[in-house]
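S.K.: I would like the atomic coordinates for the input below:
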Amino acid sequence: MNEVGVIDWGIVGAGHIAHRFAQGLAHVRDARLARVWSRRTESVAAFVQRHGGEGCGSFDDLLASDIDAVYIATLNDSHAGYARAALAAGKHVLCEKPATLNAGELRAVLETARVSRRLFMEAMKPPFFPLYRTLCEHLRRDPIGPVGLVRAGCSVANVPAEHPSFSLDTGGGALLDIGVYEMFLAVDWLGAPLDVQTFGRIGASGVDTFASVHSRHEAGIAQLFCGLDLDGKGDALLAGPHGYVWIHEKWWNPVRATVSYAGGRVVELNVPFEGGGLNYETAHFCELIRAGELESPIMTHEKSLRMISMLDAARSALGLVFPGE
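M.R.: Take a look at the predicted model:
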C-alpha cells in the first residue's frame, strides 16, 4: 500500500466485466485503479482513457509494478494461470467466477495462495449485496426455520453466437458462466453437496447450452437450471418449515425479496445497490487485505471448492470436457 490504507489495484483483462469492476472501484473508499493489462493493446488504451490508471505492456510488467491486488477479468480458461502467477508474485488476487475450470486447478491455486501467504477470493458478488446481507440478518431475527430447499435458475436466449459463452476452447457454457451462481446459492444455504444429478444438452459449439441440476446437500435439496438457448426467469426460492423466501429477478444482483411465513404474514425487503454492485465484494476484499487475512469468512475457499465440485459433476454427466483436461 503506497499510502496509508490505500489499496492499489491492477486489472488483468479489459472486457465488459473489467469495465464493471473499474466502475465499482470508484465507489470503494481508499482503493484506486493503478495498472491495466490485456492481450489487446488497443483495449488497454481505451480502458485507461475511460477509467484512469496506467496501461502495462505485458502481464509481467503489471506484476512487477507496486500494485497490492489483482482482479482477474479474463476468459475462464486463463483464470488459474493468471491467479497462480499473481499470487507467486506477492499480489492478492480477486478472481472472477468461475475461479478455475475444475477442482484440480482450484486446489493448485489455493496451494499457491497458502505458500505465498496472499489473499485469494473468488469474485462471487451476491453475498455482499445489501439486500442479501439484509435478508440474512432478517432471517436470523425472524426465521423461517432451517432452509431445506433452494430453487434457482436463469436462462438467457439472446446471447450472440460469437460470445465466449459458446467457446469450448476458453471454458464457456451455461454451467460455468451462469450455473456457478446457482451453485453458490445451493452451497451457501445447504452446505456441501452429497449427490449431483444433471440433465442437459450440448450445442453445436461443444459447450452446454442448457442444464438442469438436482443436488442433495448436507441440509437439503437444490433444484437449479441454467441455459443459453431458452428465456428463463432469474429468481430464487429458499424454503424452510415455517415459510419461504422469494428473491426476485435478477436474484444474483438482488434488490427485492419477499418473505412469506406459514401463518400468512408477509415481509417485503427492498434494498437497492449502488456502483453496479461489484464494489461491495471489492470493499470486503480490501478490508481483508488491511486486516492481514488470507481468506474471506464469507466467500471461503471451501465454498469455492464445493461449487466447482458441483460444476465438475454436472459437466461429467453431460460428457463436457474442456481442451487440456
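S.K.: going by C-alpha atoms from here, please, whenever you check contacts or count neighbours.
M.R.: Fine.
S.K.: give me the element residue 216 is part of.
M.R.: Residue 216 is located in strand 208-217, with elements delineated by DSSP states H and E.
S.K.: mind checking the SS state of the residue of the chain positioned farthest from its centre?
M.R.: In the chain, the greatest distance from the average C-alpha position (Cα atoms, centre = their mean) is reached by residue 263, at 35.7 Å. Judged by DSSP: H, G, I helix; E, B strand; the rest coil, the three-state class of residue 263 is coil.
S.K.: from residue 24, how far off is it?
M.R.: 41 Å (Cα to Cα, to the nearest Å).
S.K.: got it, and residue 315?
M.R.: Residue 315 sits 32 Å away from residue 24 when distances are taken as Cα to Cα.
S.K.: before we move on, back to that, now the very next helix or strand once past the strand holding residue 216 against strand 208-217, angle please.
M.R.: Counting by DSSP H and E, the next helix or strand C-terminal to strand 208-217 is strand 221-227. Interaxial angle, strand 221-227 versus strand 208-217 (axes from the mean of the first three to the mean of the last three Cα atoms, to 10 degrees): 170 degrees.
S.K.: show me what the next helix or strand after strand 221-227 is packed against.
M.R.: Stepping forward along the backbone from strand 221-227, the first helix or strand reached (DSSP H and E) is strand 236-240. When contacts are defined as 3 or more Cα pairs under 8 Å, 6 or more residues apart in numbering; DSSP states H and E, strand 236-240 packs onto strand 149-155, strand 243-247.
S.K.: how about a cut-off of 10 Å?
M.R.: If contacts are counted by 3 or more Cα pairs under 10 Å, 6 or more residues apart in numbering; DSSP states H and E, strand 236-240 sits against strand 149-155, helix 180-190, strand 221-227, strand 243-247, strand 256-261.
S.K.: contacts only, for the residue nearest to the spatial centre of the chain.
M.R.: The central residue of the chain, meaning the one whose C-alpha is nearest the mean C-alpha position (Cα atoms, centre = their mean), is residue 124 at 2.8 Å. Contacts of residue 124 were listed using Cα atoms under 10 Å, 6 or more residues apart in numbering, and they are 94-99, 180-181, 184, 252, 278, 281, 298-299, 304.
S.K.: then residue 14?
M.R.: Taking Cα under 10 Å, 6+ apart, we find residue 14 in contact with 20-22, 36-48, 72-74.
S.K.: if you set the cut-off to 6 Å instead, what comes out?
M.R.: Residue 14 makes contacts with residue 38, as judged by Cα atoms under 6 Å, 6 or more residues apart in numbering.
S.K.: what are the buried residues along stretch 295-313?
M.R.: For stretch 295-313, the neighbour count (16 or more other Cα atoms under 10 Å) marks 295-296, 299, 301, 303-313 as buried.
S.K.: er, stretch 35-48 actually
M.R.: 35, 36, 37, 38, 43, 44, 45, 47, 48.
S.K.: among those residues, which are in helices?
M.R.: Secondary structure assignment (DSSP state H) places 43, 44, 45, 47, 48 from the buried residues of stretch 35-48 within helices.
S.K.: next, the second sequence, to be compared with the first:
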Amino acid sequence: MRDARHGPVRVGVLGCADIALRRMLPVLAAEACVELVAVASRDADKAARTAARFGCDGARGYDALLRRDDVDAVYIPLPPALHRHWITEALGAGKHVLCEKPLSTSYDDTLELLKLARSRQLVLAENFMFPHHSQHRAVRELLQEDVVGTVQVFSSSFGVPPLDPAGFRYRPDLGGGALLDTGVYPLLAAQLYLGGELEALGATLRIDERTGVDVAGTALLSAADGTAAQVSFGFDHSYRAHYALWGTRGRLTVERAFTPPEQLRPPVRIQQQDRVTELTLAPDHQVRNSVRAFAEAVVSGPLGPAEEELTLRQARLVEDIRLKARRFSHRPGPVWNAPDRTHQR
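M.R.: All right, here's what the predicted structure looks like:
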C-alpha cells in the first residue's frame, strides 16, 4: 500500500447509512486531507447513485472495496452488531479504520479489535465527533479558571424523539437500543471530565415490549474520589443534549453538547452565588474536525495508550451498566413521524 504521508488519505466507505449520507460523505468529499475514493453497498444501484452524488467510485459489496489497492482507510457507518466483523476484515486487508460508535457491542470484542489494530500498526478510531468541537476546550479552560470550584457532580442527558421503527435501532440482533445509540454520549462526556475509571453504582433500562430493545435509561456513576455522575438517555424523548458541572463555587451548563449544527454559536451558562453569566462561543464543525483528526492519526501513526484506554473504559462502563440495570417494561409510544434532523448527529 502507498504511504499515506505522500498525499491525502484515500478513503472508502462501507455502506450508505443515513449518518454517512448526511454528515460524513459531504465532509469526506470536500476535505483536502482525505480523498474519497469509493463507496460500497450490497445494492449496486445504490452504490452507483451515492457515488455519483459525491464524485467517487461505486463498489458492489464491502469485500470488493476492501480489495482495492487505492484505498488507505475505510469509514464504517454500519449497525453496531456488524462492526466487529467488518473492522476485522478491514484491518486484515491492511486498511486503517474510522468506525461509528460503539466500536463493538462488547468489551471483549473491543479489546480484541484494538489488539489487532496495534499488531498491524493500523489506526482504529471510534467516531465520536463531539469531543472535537471547540466548545468543550473552552469549557475545560473555564474549569481551569476555577469558575465552578471543585466539581462535585457531573450530570448529562441525551435524548431524541422516537425514531423510524423499521431502523436498526429497534433490532436487538443489529445492536439496537438507546444505551448504545444515545447513552454512550453522556457516558463518554462523564469520563472526559471526571477522568479515570468510573463505576456504575446503579442503572435503569426501559425495554420496549414489542421490539425488545431499551428505549430509555439512566445511570448513577462514581469516580474513584467519590465525585458523582448522573446520566440519562433515550429515543423516546423531546430533544435534549446537555451536560452540567456542579462545583463548590458554581454550576456550568452546556445546552447543545453533542450534536450542535456547524453554524451554531453554542451557549454556555455559568451560575455563581450572586451572578449568572451567559457566554456565546464560536461556531465549529465537529464532523470536519473528526475527519481531520483521523487523517492526522493515519499520517502520524497508531493511537497511543491513552486513546486506547479511554475506548476500553467506555466499553467496560457500557457493559457494567447493562449488567447492573434494573429493567422495566415499556409500552410503545406514539407512531413515529419524520424527525427534525437538526438534532441528529
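S.K.: make CSV out of the buried residues of stretch 35-48 of the first structure and add distance to residue 138 of the first structure.
M.R.: Written out in CSV, the entries for these read as follows (distance: Cα to Cα, whole Å):
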residue, distance to residue 138 of the first structure
35, 40
36, 40
37, 42
38, 42
43, 44
44, 43
45, 45
47, 40
48, 41
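S.K.: which pair of those residues spans the longest distance?
M.R.: Taking every pair in the buried residues of stretch 35-48 of the first structure and measuring Cα to Cα, the maximum separation is 13.3 Å, between 35 and 43.
S.K.: how about the residue nearest to the centre of the first structure, what's its match in the second structure?
M.R.: If you follow residue 124 of the first structure across to the second structure using TM-score structural alignment, you land on residue 128.
S.K.: and the residue farthest from the centre of the first structure, how far from residue 175 of the first structure?
M.R.: Taking Cα to Cα, one finds residue 263 of the first structure at 37 Å from residue 175 of the first structure.
S.K.: residue 160 of the second structure: neighbouring residues, count only.
M.R.: A count of nearby residues for residue 160 of the second structure, using other Cα atoms under 10 Å, gives 20.
S.K.: who touches it in this structure?
M.R.: Contacts for residue 160 of the second structure were tallied using Cα under 6 Å, 6+ apart; they are 235, 237, 238, 239.
S.K.: how close does the equivalent of it over in the first structure get to residue 47 of the first structure?
M.R.: Using TM-score structural alignment as the criterion, the counterpart of residue 160 of the second structure in the first structure is residue 156. Separation of residue 156 of the first structure from residue 47 of the first structure (Cα to Cα) stands at 27 Å.
S.K.: what's the answer for residue 159 of the first structure, then?
M.R.: Between residue 159 of the first structure and residue 47 of the first structure the distance is 24 Å, computed by Cα to Cα.
S.K.: and the alignment partner in the first structure of residue 75 of the second structure, how many neighbours?
M.R.: Aligned counterpart of residue 75 of the second structure in the first structure: residue 71 (TM-score structural alignment). The criterion is other Cα under 10 Å. On that basis, residue 71 of the first structure has 27 neighbouring residues.
S.K.: residue 71 of the first structure sits in which helix or strand?
M.R.: Counting by DSSP H and E, the element that carries residue 71 of the first structure is strand 69-72.
S.K.: residue 114 of the first structure -> the second structure?
M.R.: Aligned by TM-score structural alignment, residue 114 of the first structure pairs with residue 118 of the second structure.
S.K.: for the closest residue to its match other than its chain neighbours, give me its contacts.
M.R.: Taking Cα to Cα, 6 or more residues apart in numbering as the measure, residue 118 of the second structure lies nearest to residue 302, with 7.0 Å between them; neighbours along the chain are not counted. Counting by Cα under 6 Å, 6+ apart, residue 302 of the second structure touches 121, 122, 123.
S.K.: for residue 200 of the second structure, state which of those residues is nearest.
M.R.: The shortest gap between residue 200 of the second structure and any of these belongs to residue 123, at 29.5 Å (Cα to Cα).
S.K.: what's the match for residue 313 of the first structure in the second structure?
M.R.: Taking TM-score structural alignment, the alignment pairs residue 313 of the first structure with residue 320 from the second structure.
S.K.: now name the helix or strand holding that match.
M.R.: Following DSSP H and E, one finds residue 320 of the second structure within helix 305-324.
S.K.: how far away from the center of its chain is that helix?
M.R.: A distance of 13 Å separates the centroid of the chain from that of helix 305-324 of the second structure, by Cα atoms, centre = their mean, to the nearest Å.
S.K.: what of stretch 201-219 of the first structure?
M.R.: On the basis of Cα atoms, centre = their mean, stretch 201-219 of the first structure is displaced by 18 Å from the centre of the chain it belongs to.
S.K.: got the contact list for it?
M.R.: Outside stretch 201-219 of the first structure, the residues within contact range by Cα under 6 Å, 6+ apart are 148, 168, 173-174, 190-200, 221-228.
S.K.: at 8 Å what do you get?
M.R.: 147-148, 155, 166-168, 172-175, 187, 189-200, 221-230, 314, 318, 320 (Cα atoms under 8 Å, 6 or more residues apart in numbering).
S.K.: can you check my assumption that residue 289 of the second structure lies in a helix?
M.R.: Yes: secondary structure assignment places residue 289 of the second structure in a helix (three-state DSSP).
S.K.: so what corresponds to it in the first structure?
M.R.: Counting by TM-score structural alignment, residue 289 of the second structure lines up with residue 280 in the first structure.
S.K.: please report how far that match lies from residue 240 of the first structure.
M.R.: For residue 280 of the first structure, the distance to residue 240 of the first structure - Cα to Cα - is 28 Å.
S.K.: name the residue in those two with the higher neighbour count.
M.R.: Counted by other Cα under 10 Å, residue 280 of the first structure and residue 240 do not tie: residue 280 has more neighbours, with 23 against 19.
S.K.: excluding residues flanking it in the chain, which one is nearest that one?
M.R.: Once flanking residues are discounted, residue 280 of the first structure sits nearest to residue 128: 5.5 Å by Cα to Cα, 6+ apart.
S.K.: try residue 55 of the second structure
M.R.: Using Cα to Cα, 6+ apart and skipping residues adjacent in sequence, the residue nearest residue 55 of the second structure is residue 29, 7.5 Å away.
S.K.: now the helix or strand encompassing that neighbour, how far from the chain's geometric center?
M.R.: Assessed by DSSP H and E, residue 29 of the second structure sits inside helix 25-30. Mean C-alpha position of helix 25-30 of the second structure versus that of the full chain (Cα atoms, centre = their mean) differs by 18 Å.
S.K.: check stretch 119-135 of the second structure too.
M.R.: Counting by Cα atoms, centre = their mean, stretch 119-135 of the second structure is centred 9 Å from the centre of its parent chain.
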